[in-house]
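A.B. asks: sequence below, structure please.
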Amino acid sequence: MRATRLVSLLLLLQSRDRMTARELADALKVSVRTIYRDVDSLGAAGVPVYGEPGHEGGYRLLDGYRTRLTGLTAAEAEALFLTGLPAAAAQLGLAAETTTAQLKLMAALPAELRERAGRVADRFHLDLPPWYLGAERTPHLAPIAAATWDQHALRIRYLRWAEPHEITRTVHPHGLVLKAGNWYLVARGDGRFRTYRVSRILDVDVLPQAFDRAEGFDLAAHWADYLAHFDQRRHRETAVLRLSRRGLERLPRLLEPAVVAARKTTSGPDAAGWTEVEIPIESVEAAVPELLKFGGDVEVVAPEALRAEVITALKAMNRTYGG
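C.D. replies: Below you'll find the model as predicted:
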């Protein structure tokens, strides 16, 4: 375990010009004291690693030093080819670079690992868009990605749900996220971070001025926090339903996981097998088509506005079918 950590520490220093003991400890999930001991061990083994004091200091390798680690394990070689997203790379304008990098990696691998890595690419394929939905059109993704990488400001014209629907903003792009086949831009503007669905960006201009990234910004942590609060922001209302036994069984299949996880049983089952539950909803309008999926296995108890809308929809369907 320690040998693996020493190799990881060495590769971190090789890939980054300079890292503090705290940064190394956080990356390797150990204590700063452990990093001090590991650096001493590397030095004793002849690795030219040295520390620089001060605010801008940290550990670094002697200029020009490169490890002579020439081998990957079989599992590591296979994993490298599972991380490739050719479709995503193509959307970002990096298809040629991705192909070239994979070819170079394959050429550098020993024959036995080359065969195993190639076997993974032959047997596993990642198709990101969900069933029955095609990939969204993102004609502006490549320039947005370039600006994100080069830290250039963007002026975007964006179509949103709230009024006014079409807005223009100047933002500092901090990251791109691919979620369920859809691209999202995380950008800072007016002192706060917002998330923009790239397919809803109508026009984009890459501005000449560069910007400094927000200190300490972590894209993965930001996205995790955004998702954790997304359903709370979206589901602002609640509905009380009566569900039959079959309706209760179908609940996980017919409603989204966040709603199912947040449901609360308020009473039942009664003698007829009906159970009363409370669920979060986005709005009355959004809830009606979701509840109609249950057919006769659901009754809306509250709010009255939702009950009235469901009754109106059922009456309209009854007229359509000649009832």
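A.B. asks: make it CA atoms for all contacts and neighbour counts henceforth
C.D. replies: Fine.
A.B. asks: pull the distance from stretch 167-177 to the chain's centre.
C.D. replies: Remark: stretch 167-177 is offset 16 Å from the chain centroid, using Cα atoms, centre = their mean, to the nearest Å.
A.B. asks: show me what it is in contact with.
C.D. replies: 144-145, 147-148, 151-160, 183-189, 211, 213, 219 (Cα atoms under 8 Å, 6 or more residues apart in numbering).
A.B. asks: just the element for Arg213, please.
C.D. replies: Take DSSP states H and E as the rule and Arg213 turns out to sit in neither a helix nor a strand.
A.B. asks: Tyr36 too?
C.D. replies: Remark: Tyr36 resides in helix 32-44, with elements defined by DSSP H and E.
A.B. asks: packing partners for that helix?
C.D. replies: Secondary-structure packing of helix 32-44 (3 or more Cα pairs under 8 Å, 6 or more residues apart in numbering; DSSP states H and E): helix 21-28, strand 49-52.
A.B. asks: one more, for comparison:
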Amino acid sequence: MMQVHRMFEIIYLLMHKKTLTAKELADQFEVSPRTIYRDIDTLCEAGIPIYTTKGKGGGIRLVDSYILNKSILSEKEQEEILSSLYGLHAVSGDTEQVLSKLSGLFNKTSPSWIEVDLSQWGADDSGKYQLLRTAILQQRVIVFDYYNSYGQFSRRRVEPLQLWFKHKTWYLRAYCTDKEAVRLFKLTRMKRLEQLEDIFEECPLLRTDGLLPDPPSRQTPSIQLVLRIDASQAYRVFDEFEEEQITKEQDGSWLVTVEYPEDEWVYGYLMSYGPYAEVLAPAYIRDILKERLQLAANRYL
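C.D. replies: As a prediction, this is how the structure comes out:
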């Protein structure tokens, strides 16, 4: 592995410094000139066009205008590698050096077709993502304050496994030592996040198996809702629902049929539309919302 890394660095240096002597490369990598010549022979056998010249101004150099893709990677493979690294850079922020080197080797300018910002508007969450990334890769236990979907507060101690992005939201998949089961934690609800010195040994089954189901007593039943949403809310309709769930009415309003788990979240979500949405079915949901809206109105009377 050390030899491969050194040969990669040799190519990079030759592309930027044009000509180097065996002694200069040997000093750079703290090896003998003989080792450098062996590396050069290996690179030549792999199809890298390196040649040496003797005399004043001589040394080791690459064929002019050489780029890495002529020998190893296709154009598509280069683009896929750079795009993947830019995605990682958005989360970790520590791939800039690798990106710079590969962009130079591929003779490509930095792709600018996408920009990823994981923070909320007006907030900087980059530290949270970096801490979680480090904890996952180093298998370090973390603790944090958490409010679940029932509004219950707890201090959690977990073994982090993966970051998940699902339905516009980031989650942490982790083994909760208190519940002794794998759980999903919404990142926006995780506060006072800390990484401990404790190292955990990951069970392979936890990585490959799906989420363990909640106990039956905590499973949330789903309901099918029929909503009429005002025409002025088109931006929300197309942000929040699938096309097959939406029907446009003659008056310009939107008829939406959607299935959601029935819990506190769905009541708050429906109320977030204010006067711009009406629940047509089921009838008992209408009654629940009437009662909650009345209680809310009483606070201002």
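A.B. asks: that older thread, what about the helices and strands packed on helix 32-44 of structure 1, which gets the closest to Val301 of structure 1?
C.D. replies: helix 21-28 (51.3 Å; Cα to Cα).
A.B. asks: list the buried residues in the closest one.
C.D. replies: By 16 or more other Cα atoms under 10 Å, the buried positions in helix 21-28 of structure 1 come out as Ala21, Arg22, Leu24, Ala25.
A.B. asks: onto which residues of structure 2 does that helix map?
C.D. replies: With TM-score structural alignment applied, helix 21-28 of structure 1 matches no range in structure 2.
A.B. asks: what about the longest helix that structure 2 contains, distance to the chain center?
C.D. replies: The longest helix of structure 2 (DSSP state H) is helix 75-92. Offset of helix 75-92 of structure 2 from its chain centre (Cα atoms, centre = their mean): 12 Å.
A.B. asks: which ones are touching the most centrally placed residue in structure 2?
C.D. replies: Among the residues of structure 2, the one closest to the centroid is Val91, at 5.8 Å (Cα atoms, centre = their mean). For Val91 of structure 2, the contacting residues are Leu118, Ser126, Tyr129, Gln130, by Cα under 8 Å, 6+ apart.
A.B. asks: how about 7 Å then?
C.D. replies: Contact analysis of Val91 of structure 2 by Cα atoms under 7 Å, 6 or more residues apart in numbering lists Tyr129, Gln130.
A.B. asks: how far away is it from Leu295 of structure 2?
C.D. replies: 42 Å (Cα to Cα, to the nearest Å).
A.B. asks: same question, Arg155 of structure 2
C.D. replies: Taking Cα to Cα as the measure, Arg155 of structure 2 falls 31 Å from Leu295 of structure 2.
A.B. asks: same question, Lys108 of structure 2
C.D. replies: Taken as Cα to Cα, the span from Lys108 of structure 2 to Leu295 of structure 2 is 61 Å.
A.B. asks: same thing with Arg133 of structure 2?
C.D. replies: 43 Å.
A.B. asks: higher neighbour count, those two?
C.D. replies: Arg133 (18 against 11; other Cα atoms under 10 Å).
A.B. asks: spatially nearest residue to the more buried one (excluding sequence neighbours)?
C.D. replies: Ser92 (7.2 Å; Cα to Cα, 6 or more residues apart in numbering).
A.B. asks: so how many other residues sit close to the one you found?
C.D. replies: Counted with other Cα under 10 Å, Ser92 of structure 2 comes out at 18.
A.B. asks: relative to Thr257 of structure 2, how far out is it?
C.D. replies: 39 Å.
A.B. asks: what about the strands in structure 2?
C.D. replies: Remark: strands assigned in structure 2 by DSSP state E are 19-20, 50-53, 59-62, 140-147, 153-166, 169-176, 181-186, 190-199, 222-229, 246-248, 254-261, 277-281.
A.B. asks: for the longest one, buried residues please.
C.D. replies: Buried residues in strand 153-166 of structure 2, counting neighbours by 16+ other Cα under 10 Å, are found at Arg156, Arg157, Val158, Glu159, Pro160, Leu161, Gln162, Leu163.
A.B. asks: and the third one? What does it align with in structure 1?
C.D. replies: This points to Val158 of structure 2. Match for Val158 of structure 2 (TM-score structural alignment): Val171.
A.B. asks: state the distance from that match to Ala153 of structure 1.
C.D. replies: Distance from Val171 of structure 1 to Ala153 of structure 1, counting by Cα to Cα: 6 Å.
A.B. asks: over to Gly134 of structure 1?
C.D. replies: Note on Gly134 of structure 1: its distance to Ala153 of structure 1, by Cα to Cα, is 30 Å.
A.B. asks: who has more neighbours out of these two?
C.D. replies: Ala153 (25 against 10).
A.B. asks: mind checking what that one lines up with in structure 2?
C.D. replies: Match for Ala153 of structure 1 (TM-score structural alignment): Val141.
A.B. asks: Glu201 is in contact with that match, correct?
C.D. replies: No - using Cα atoms under 7 Å, Val141 of structure 2 is not in contact with Glu201; the gap is 10.1 Å.
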